[in-house]
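Q: predicted model, plus sequence, below.
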Amino acid sequence: MPTLEDIRKAAQELEGRIHRTPVLTSSALDERFGAELVLKAELFQKTGSFKVRGLLTKLLRLSPEERTRGVITVSAGNAAGALAWAARNAGVPATVVMAKTAVPAKVDAARGYGATVELVEGDLMAQYEQIRDGRQLTGVHPFDDEDVITGHGSLGLELLADRPDLDTVLVPVGGGGLISGVATAVKLLKPEIRVIGIEPEQADVVSRSLAAGSPQKLPSARSIADGLAAPVCGTRNLPLIQQYVDEVVRVSEAALLEATRLVMSRTKLALEPAAAAPFAAMLEGSVQAAGVTAAVVSGGNLDVSKLLL
C-alpha cells in the first residue's frame, strides 16, 4: 500500500508541472447545507480535471523502453485528455480507447492534445487490451495503478495544507483512483477526519465491491456523471478504500443534475456532473455536512447540452 512518503514524493515530482488548485468558499452553499464548506477546485487543473495528477506521475516513472513504445489508456473522457496532455508534455506517443458514446468535447480534447483516439463499442477493457497487446503499447490504467494512486494523493496533501481544520472530506467515486489516493493521504495525516465517497446509483461498482468484499464488474455503467461511470473497481483501489474510507453512498441521477445546476448557479463554477456528486449527496440527505466539510470538485469537462434539456 502507498505510504505517506510515497505520496509526498509524487507531490514533489508534480510540483511546477501542474496547478496547485485553489480552495474556494461559498456563503450561499454554506447557508443551503448548514455547514462551513470548502471546495477543492480541481476543475481548474490542467485539462480540467484531477486526472493529470496520477497519470503524469505514472508517465514520469516510465522506463526509456516503455516511453519509446508509447502509452495507451481506456477512458470515459477525463483520463483520455489527461493522458494525452501528459504524454505530449513528456514527449511520449499516446493512444486512448473511448466509447463511441463518449462526450464529444472529451474526444476532441484528447485529439487536440495529440493522442490517437480509438472509438469502440462493446467491452471497453477487452478492446483496450487487444489494441495494447496488438500494437505492443505500454498500458496505463486510469485508476488501478499504484503510481496513479499516489499522484492523486497529492490532492489530499494540498487540501490539508490549505485547510488543516477539516472535519470531513467528500470525494466523487468512479473506479476508486481518486478516493483511494485522497483518503490515504488524509487518513495518514489526520485519521480523525471522515472521508466519504459518493457514486451514482447507476454506476455503483465500488459500493457493490465493498459489499462483496472483492472487486466487482458491472454489466453496464451509464450516468449523467460519465466521469464516474467506471464498470470495474480497481484491485489496488479497493483495499485502500476498505482501510481509509469511512463510508460510500449512492446518489440519484436527478440529484446529480440538480446539484450541478445549484453549484453552477451559486458559485459560477462550470463543474461537470461527476464533480457535483458531493453536493448531490447533501441534497438527498445521505450525507449530513457538519463542521468544516471539503467537497472535491473533481472536474469541469461538462457536456453543456445535457444541462439545457
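A: It's in. Model, not experiment: these values are computed from the prediction.
Q: from here on, just use CA atoms for contacts and neighbour counts.
A: Fine.
Q: where's residue 246 relative to residue 194, distance?
A: Distance of residue 246 to residue 194, given as C-alpha to C-alpha, to the nearest Å: 6 Å.
Q: more neighbours: which of those two?
A: Per other C-alpha atoms under 10 Å, whichever of residue 246 and residue 194 has more neighbours is residue 194, with 19 against 13.
Q: in this structure the more buried one contacts residue 182, no?
A: No - at 11.7 Å, residue 194 and residue 182 do not qualify as touching, with contact defined as C-alpha atoms under 8 Å.
Q: contacts for stretch 61-80, please.
A: Outside stretch 61-80, the residues that touch it by C-alpha atoms under 8 Å, 6 or more residues apart in numbering are 47-49, 51-52, 55, 59, 83, 87, 92-99, 102-103, 106-107, 110, 124-125, 128, 132, 136-142, 226-227, 229-230, 301.
Q: try it against this one:
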Amino acid sequence: MTDTLPTFDDVRAAAERLSGRIVQTPLLRHRLLDEIAGATVLVKPEPLQRTGSFKLRGATNAALLLDAEARRGGIVTHSSGNHGQACAAAAHMLGMKATIAMPTDAPAIKVAATRRWGAEIVPYDRHGVDRDALAASLAAERGATVIPPFDHPHVIAGQGTVALELIEDAGALGLVPDAVAVCTGGGGLIAGCVLALEALAPKAEVWAVEPEGWDDTKRSLEAGRRLPNSVTGSPLCDALLAKQPGALTFAINHRHLAGGVVVTEAEVLRAMRFAFEHLKIVVEPGGAVALAAVLAGRVAARGGVIGVVVSGGNVDPGVFARALAA
C-alpha cells in the first residue's frame, strides 16, 4: 500500500475501471422527505449495490489494481461484514482467494453472506484483538495482500464513485447539491466523496454523520487531529464502529468537511423505518445515519438541494423488526 493521497483523477479512473462490475445505483426522491427537509433531497441508495453496500466499489477497485503475482496470493482483510463481503465478492469475481477476519459479534447475516462468496472466515474478539495486526499476520501466512476497510488510496478512490454518480445524475436533473450527508466510520466513503465534490460541486457542504458514542470524526475535526473512540457507544451501527479516523482519510476530510453531526439510536431506527415505508428500501443501522441526520434537521439546506448517501442494507432481521416497531 502507498500512503500517497488519492486525487479526483483516481476517482475518475476508478469509475472507468469499475464500469460493468458494479451497479450504478439510481437517485431516489420522495415528496414527504422534501417536505420534512424543506429542500430537494436526493438519496443515493447503496443497499441496491451488489453485496448490499458501497464497499464493493473500493474493494473491487483495489483488487483490480493488484498485479498478477499479488492476485495469486489472494487478499486478506478485517471487517464486521460489508467490507469483508465486498472483498470476498471481488476475489470471487477475479478468481482469487479471500480470507476475512470478522469479529465474533458481527451480524450473522453478514457472516453468512461473506462465506457464500467462498471466503475463509477467521473469527476474532473485537475488544481483545488488534485487527490490523491479525490481518497482517494472516496475509504473511498466506502470501496474500491486505486490503484494509478504509485507509487505502485505491479503496478511497473506489468509494468516491458514489459521489461522482450522485453529482452526474443530479446534473442530469439540472440540480447541484448544496449539502451532502454521508455515513461515516473510518472515513473512506466520505473521503472519496470529498474528492469528487471538491472537483465537481466545490460549494457543497459535506457533513460526516456518525452514531452517538462513535463520533471520532466529529471530535477529530474539531480538535484538528485524529482522536480515538472510547468504545462506550451502542453497537447498533456495527458498520461504523471504527477505532479512529484513518490517517489518509482524515488528511482528506479535515481540509473540506463542513463538520460532523451525531444521531441517536432512536433517530437511526426511525430513519430505517422511513426508508422502508417511503423509499421502499431496506437499510441497515449504519447505512441509515445520514438519512437520520436529514430527517432530524441536523443537516439542512433550506430551499436548496441535499444529497444523502444511504450506504448499506445488510441488516440483521431482528434489528430490522425492531426498527419497524419503533
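A: Sure, I can see it. None of these values were measured; they are calculated from a predicted model.
Q: helix or strand for the counterpart of residue 65 of the first structure in the second structure, which one?
A: When the second structure is aligned by TM-score structural alignment, the residue opposite residue 65 of the first structure is residue 69. Assigned by DSSP states H and E, residue 69 of the second structure belongs to helix 68-73.
Q: downstream of that helix, the next helix or strand is which one?
A: strand 75-78.
Q: okay, buried residues for that following strand please.
A: Neighbour counts over strand 75-78 of the second structure (16 or more other C-alpha atoms under 10 Å) mark 75, 76, 77, 78 as buried.
Q: nearest spatial neighbour of the last one, skipping sequence neighbours?
A: Once its chain neighbours are removed from consideration, residue 78 of the second structure has its nearest residue in residue 101; the separation is 4.5 Å (C-alpha to C-alpha, 6 or more residues apart in numbering).
Q: three-state assignment of the one you found?
A: Assigned by DSSP: H, G, I helix; E, B strand; the rest coil, the conformation of residue 101 of the second structure is strand.
Q: roughly how far does the alignment partner in the first structure of it sit from residue 162 of the first structure?
A: Superposed on the first structure with TM-score structural alignment, residue 101 of the second structure falls opposite residue 97. Distance, residue 97 of the first structure to residue 162 of the first structure, using C-alpha to C-alpha: 36 Å.
Q: comparing the two, which residue is more hemmed in?
A: Neighbour count, other C-alpha under 10 Å: between residue 97 of the first structure and residue 162, residue 97 has more, with 25 against 13.
Q: list the contacts for the more buried one?
A: Residue 97 of the first structure neighbours (C-alpha under 8 Å, 6+ apart): 72, 73, 74, 75, 80, 117, 118, 119, 120, 124, 127, 128.
Q: aligned against the first structure, show me the partner of residue 206 of the second structure.
A: Aligned by TM-score structural alignment, residue 206 of the second structure pairs with residue 195 of the first structure.
Q: so residue 198 of the first structure: helix, strand or coil?
A: Here residue 198 of the first structure is recorded as strand under three-state DSSP.
Q: next: residue 44 of the second structure.
A: Residue 44 of the second structure - assigned by three-state DSSP - is strand.
Q: what separation do you get for residue 306 of the second structure and residue 223 of the second structure?
A: 27 Å.
Q: name the residue in the two with the higher neighbour count.
A: Legend: neighbour count by other C-alpha under 10 Å for residue 306 of the second structure and residue 223, higher for residue 306 (29 against 10).
Q: so the more buried one lies in a strand, does it not?
A: Yes - if the criterion is three-state DSSP, then residue 306 of the second structure is within a strand.
Q: which residues are in contact with stretch 175-182 of the second structure?
A: The contact list for stretch 175-182 of the second structure (C-alpha under 8 Å, 6+ apart) reads 167, 170, 189-190, 201, 203-209, 290-291, 293-294, 299-301, 304-311.
Q: over to stretch 317-324 of the second structure?
A: By C-alpha under 8 Å, 6+ apart, the list of residues contacting stretch 317-324 of the second structure reads 269, 270, 272, 273, 284.
Q: which residue in the first structure lines up with the fourth one?
A: Translated: residue 273 of the second structure. The alignment partner of residue 273 of the second structure in the first structure, by TM-score structural alignment, is residue 261.
Q: ok so, going back, and the contacts of stretch 61-80 of the first structure, which of them are buried?
A: Buried by 16+ other C-alpha under 10 Å: 47-49, 51-52, 55, 59, 83, 87, 92-99, 102-103, 106-107, 110, 124-125, 128, 132, 137-142, 226-227, 229-230, 301, out of the contacts of stretch 61-80 of the first structure.
Q: now, which of the residues you listed lie within strands?
A: 94, 95, 96, 97, 98, 99, 138, 139 (DSSP state E).
Q: the aligned partner of the last one in the second structure and residue 250 of the second structure: what is the separation?
A: Put plainly, it is residue 139 of the first structure. Counting by TM-score structural alignment, residue 139 of the first structure lines up with residue 146 in the second structure. Distance of residue 146 of the second structure to residue 250 of the second structure, computed by C-alpha to C-alpha: 20 Å.
Q: do the same with residue 195 of the second structure
A: When distance is defined by C-alpha to C-alpha, residue 195 of the second structure is 12 Å away from residue 250 of the second structure.
Q: okay, the two: which has more neighbours?
A: Between residue 195 of the second structure and residue 250, counted using other C-alpha under 10 Å, the more crowded position is residue 195 (28 against 24).
Q: tell me the counterpart of that one in the first structure.
A: In the first structure, the residue paired with residue 195 of the second structure according to TM-score structural alignment is residue 184.
Q: so where does that match fall, helix or strand?
A: In this structure, residue 184 of the first structure sits in helix 177-189 according to DSSP H and E.
Q: pull the distance from that helix to the chain's centre.
A: In terms of C-alpha atoms, centre = their mean, to the nearest Å, the centre of helix 177-189 of the first structure is found 12 Å from the chain centre.
Q: mean shift of it relative to the second structure?
A: Following the fit onto the second structure, the mean deviation recorded for helix 177-189 of the first structure is 0.7 Å by mean C-alpha distance after the TM-score superposition for the first structure.
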